[in-house]
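Enquirer: got a sequence here, can you build the structure:
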Amino acid sequence: MWKNCQDLEEYNQAAMSAAFYLCLLFWYLQTNAVGAELKPPENLTMITLNTNYQLSWDWDQSSSAVNFTTQYVSKYQLRSKKKSPIWSTACQNTSSRSCDLTQFNLYYLGIYVLRVEANVNGHVSGWVKKEFCPDKDAALGPPSKVALLPAGSDLEVVISDPLTSTNNSMRENYPDLYYHILYWERSIDTQAIGTQTLRSRANIVTLPKLKAWTWYCVSVQSHDDFYNKKSSFTSPHCMQTEGATPWWQIFGYFVLSLVICFLVMLVSIYSFFWCYKTIKATLFPAVQLPFQYLCDLTGSDFPRLLTPDSDSELSCDKVTVCPESPVLKIHIPPPEALPAPPSGLEPDSSGRHSRQDSSGSGDSGVYSTGGSSSLRQPNSSHSSTGAKVSGQGPFDLEQVKMQDMAPGLETQLVNADEGIVDMCV
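Expert: As a prediction, this is how the structure comes out:
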């Protein structure tokens, strides 16, 4: 039994303190157990080629909610006692078990320290570290490109240097870089015959003493002797060598060229004549179209309708198309304006008269400088041809068609039988 209430209160306080310390001890022990179970990543490995770097590691725990953080720092910063090193984070809280360091352009001759930690639901593991020197640890890659070119009976090998991640030559990092060239003769069954090697620092190498018209294959490997680095060989490149062309091959080419020229000329001539015949048959067809036309037959008063089958050349006269003759008007002045006739003429010769040719030659009997016309004659009993003439008064104007008269003539004197007459055009 408790002596008083004060003793009971002290007992309760001591019990509560003991319970608190027991809980605190239990939490501490549990935290240490979890931390002990979360181990850091293992087997850090660098996968490199020229200036491409990738850090990878292993994780043996069964937890799937794990994340990793990767950091790096220059080694000389760790040796400095004046200031603490500054770690650069390359990959943070990533579930991948690798981290690409290529994009950070690590100095090729520098030395770096890399570290990785694991994180599971807020519980982190310890850091695991690895030292990395690109110049020493990075692998050297093969040539980026190899090409073969014919050089007479030999072959030229054109080699392109290995490239960095920024497409620069690796010779910037390996000044003494050279190549091992492996070449061999390829047989019919693609087997290598007489393998030979050649060492050269040049990018263009001529393979000597090769057989003409023979297939050869080439493979190249990069080398550097400072850390004894060797790349893998490139895939084989094959090409046939050349040589002097034999006489039968030259003759064959000559004959072939002649045959080709002959065929080209033959096709050209045939095409020309075919085009000519086609155009001629189109523009001038052998079969006339079935036209019908009228023809004025000789000795007939009515035209006749003919077809292409009719003998039009025998039935029709030839027709000549001539331009229309100009028609000239001749003005005859009144009698009082005419000059007096010369003495010795007959009384009826004072008047005008027209003379016509009895042979029917078509001459009107009036001579004019302007062409065909009709004239008015004074009152007379009869003309020399027996034609009646109108009475006294002004002359009538008649139009007479005349051919082959020169245009543009001016007024001139015309000798009409016994008298001279003025004629105005």
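
Enquirer: switch to C-alpha atoms for all contacts and neighbour counts from now on
Expert: Noted.

Enquirer: residue 181 is in contact with residue 204, isn't it?
Expert: No: counting by C-alpha atoms under 8 Å, residue 181 stays clear of residue 204, with 11.2 Å between them.

Enquirer: which one's more surrounded, these two?
Expert: More crowded of residue 181 and residue 204, by other C-alpha atoms under 10 Å: residue 181, with 21 against 15.

Enquirer: helix/strand/coil for the more buried one?
Expert: The assignment at residue 181 comes out as strand when based on DSSP: H, G, I helix; E, B strand; the rest coil.

Enquirer: which residues does it contact?
Expert: 197-200, 218-221 (C-alpha atoms under 8 Å, 6 or more residues apart in numbering).

Enquirer: out of those residues, which is nearest to residue 422?
Expert: Nearest to residue 422 out of these is residue 218 (C-alpha to C-alpha; 119.7 Å).

Enquirer: spatially nearest residue to the closest one (excluding sequence neighbours)?
Expert: Distances taken as C-alpha to C-alpha, 6 or more residues apart in numbering put residue 183 closest to residue 218, at 4.4 Å, once the chain neighbours are dropped.

Enquirer: and that neighbour, how many neighbours?
Expert: Neighbour count for residue 183, taken as other C-alpha under 10 Å: 22.

Enquirer: now it: how far from residue 217?
Expert: According to C-alpha to C-alpha, to the nearest Å, residue 183 and residue 217 sit 6 Å apart.

Enquirer: to check against the first, give me the structure of this:
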Amino acid sequence: MDGQRTIAHFDMDCFFVSVECLKDRSLKGKPLLVGGRGDRGVVAACSYEARTFGIHSAMPMKMALRLCPHAIVRGGDAEEYSRFSAEVTAMISEEAPLYEKSSIDEFYLDLTGMDKYFGTMKWTSELRQKIIRKTQLPISLGLASNKMVSKVATNEAKPNGQLSIPFGDEKTFLAPMAVDKIPMVGKETAAQLRRRGVETVKTLSEIPIGLLEAWLGKNGISLWKKANGIDETPVIPYHEQKSISTENTFSSDTIDLQFLHSELVRMTEKIGFELRQQDRLTGCITVKIRYSDFETVTKQMSIPYTSSDHVLLEKVKELFHKLYDRRLLVRLIGVRFSHLVSGNYQISLFEDTHEMISLYQAIDSIKSQFGWEFIMRGSSSAPRFEPGLQPFMKEKAPVKEAVFKRRYPGWGR
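Expert: Predicted structure coming up:
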């Protein structure tokens, strides 16, 4: 059939946990939690053994340890996770004609047309075995005619398995599953459907599309398509150099270090917010300086994938001080985040408290409503604030600084 696609989905099983078990073989087969230590920490990942106790990611560590007091806790190793992710990316890049790195541990491969030359499942299975052999990490594989069905197939193949759904069998494969097995169907949507008696994908697929639209808006149309095994989303080619950046040319050249620091903070917060809005993480930071004589210098560093301002700011300032020549006036500075991958805050959960994560979510919610400059660190705002981490509010802002500080004391730390 014209237009038939072949899409493979690779997913590194319990990625953080698997890396920890590779570092310490004695952890294998035990209830293992990766995340922030102590009562205020958060679970970033947990082993299958821990999940049997009802533990899941983003759960407060204190609660997880109440559910499973004998669980082993590891603080996480962002650098090691990023290194393994880069290693797997390199192997897929060498072999696949077109691939998308959808997160630190997930990949889509568009293999359309390859079956004319050799068995697609055989080729994909051999690539999976190569990754397992070289990294010693488990990886599951799903193969289907579109991204959504291949992802569901991968989830069904876990742990460390593979599953192929023949073209034309998508609806049959999905039909008996619970509605929340469909990607992007969260607890709230699933609850709405169940209240209306919709328990399985088969039932969902039989509901008229107009009725689903009336229930759930545009999301109802998308849901109907998914329930019927339809997904036309393309595999977006992964470009390592895709980036988010900003720079500022000053009206007059300067050597004022406090001002330069303040600009670095402002720019880093601006594009850090953009990262989180796009659900992306960065693995590389570049700082650029142009002096008054137009000499331009740049320096970059690879970092563990993150979108957290406090981590990004530390690295940006470190790069700036390595570059900056105090004898020269500065004309321009710039900051760029590259090596972007899709992903959320999860990779930082092992270094942050539940309060810090809630703080970021609250700040980004406010910025989304009123603009990214609505709330900034003190060192990036008006001179009346001492450099630091105090919030700065616009004069007519409906949220008062003192109230915000009382509610989120972590902002000033």
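
Enquirer: quick one: TM-score?
Expert: After superposition, the two chains reach a TM-score of 0.22 (TM-score structural alignment, normalised by the length of structure 2), with 144 aligned residues with a C-alpha RMSD of 6.8 Å.

Enquirer: which residues touch the residue nearest to residue 218 of structure 1?
Expert: By C-alpha under 8 Å, 6+ apart, the contact set of residue 183 of structure 1 is 195-197, 216-219.

Enquirer: cool, residue 204 of structure 1 as well?
Expert: Residues in contact with residue 204 of structure 1 (C-alpha under 8 Å, 6+ apart) are 156-159.

Enquirer: neighbour-wise, which one of these leads?
Expert: Highest neighbour count within these: residue 157, with 22 neighbours (other C-alpha under 10 Å).

Enquirer: ok, back up a step: between the contacts of residue 204 of structure 1, which sits nearest residue 269 of structure 1?
Expert: residue 156 (47.8 Å).

Enquirer: where does the closest one sit, in terms of helix or strand?
Expert: Residue 156 of structure 1 is part of strand 154-160 when elements are defined by DSSP states H and E.

Enquirer: can you point me to the longest helix in structure 2?
Expert: Longest helix of structure 2, by residue count under DSSP state H: helix 257-277.

Enquirer: tell me what the next helix or strand after that one is packed against?
Expert: Per DSSP H and E, the first helix or strand lying C-terminal to helix 257-277 of structure 2 is strand 280-291. Contact analysis of strand 280-291 of structure 2 by 3 or more C-alpha pairs under 8 Å, 6 or more residues apart in numbering; DSSP states H and E lists strand 296-306, helix 309-323, strand 330-338, strand 341-342 as its packing neighbours.

Enquirer: need those in a markdown table (columns: distance to residue 120 of structure 2 and mean neighbour count).
Expert: Below are those laid out as a markdown table (distance: least, C-alpha to C-alpha, whole Å; neighbours: other C-alpha atoms under 10 Å):
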| stretch | distance to residue 120 of structure 2 | mean neighbour count |
| --- | --- | --- |
| strand 296-306 | 32 | 18 |
| helix 309-323 | 41 | 16 |
| strand 330-338 | 32 | 22 |
| strand 341-342 | 26 | 22 |
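
Enquirer: pretty sure residue 363 of structure 2 sits against residue 376.
Expert: No: between residue 363 of structure 2 and residue 376 no contact is recorded; they are 9.1 Å apart, counting by C-alpha under 8 Å.

Enquirer: could you say which helix or strand contains residue 102 of structure 2?
Expert: strand 99-103.

Enquirer: scratch that, residue 247 of structure 2
Expert: Using DSSP H and E, residue 247 of structure 2 maps to strand 244-254.

Enquirer: angle of that strand against strand 280-291?
Expert: Interaxial angle, strand 244-254 of structure 2 versus strand 280-291 (axes from the mean of the first three to the mean of the last three C-alpha atoms, to 10 degrees): 20 degrees.

Enquirer: list the buried ones in strand 244-254 of structure 2?
Expert: 244-245, 247, 254 (16 or more other C-alpha atoms under 10 Å).

Enquirer: I'd like these as CSV, with distance to residue 88 of structure 2 appended.
Expert: Below are these laid out as CSV (distance: C-alpha to C-alpha, whole Å):
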residue, distance to residue 88 of structure 2
244, 24
245, 26
247, 33
254, 44
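
Enquirer: tell me which of the residues you listed is nearest to residue 260 of structure 2?
Expert: residue 254 (8.3 Å).

Enquirer: the closest one against residue 333, yeah?
Expert: No: Residue 254 of structure 2 is not in contact with residue 333 according to C-alpha under 8 Å; the separation is 10.9 Å.

Enquirer: who touches both of those two?
Expert: Here residue 254 of structure 2 and residue 333 have no joint contacts, going by C-alpha under 8 Å, 6+ apart.

Enquirer: can you mark which positions in the longest helix of structure 2 are buried?
Expert: Going by neighbour count (16+ other C-alpha under 10 Å), the buried part of helix 257-277 of structure 2 is 260-276.

Enquirer: sorry, back to before: which one of the contacts of residue 181 of structure 1 is nearest residue 52 of structure 1?
Expert: Among those, and counting by C-alpha to C-alpha, the member closest to residue 52 of structure 1 is residue 221, at 19.0 Å.

Enquirer: double-check that the closest one belongs to a strand.
Expert: Yes: assessed with three-state DSSP, residue 221 of structure 1 lies in a strand.
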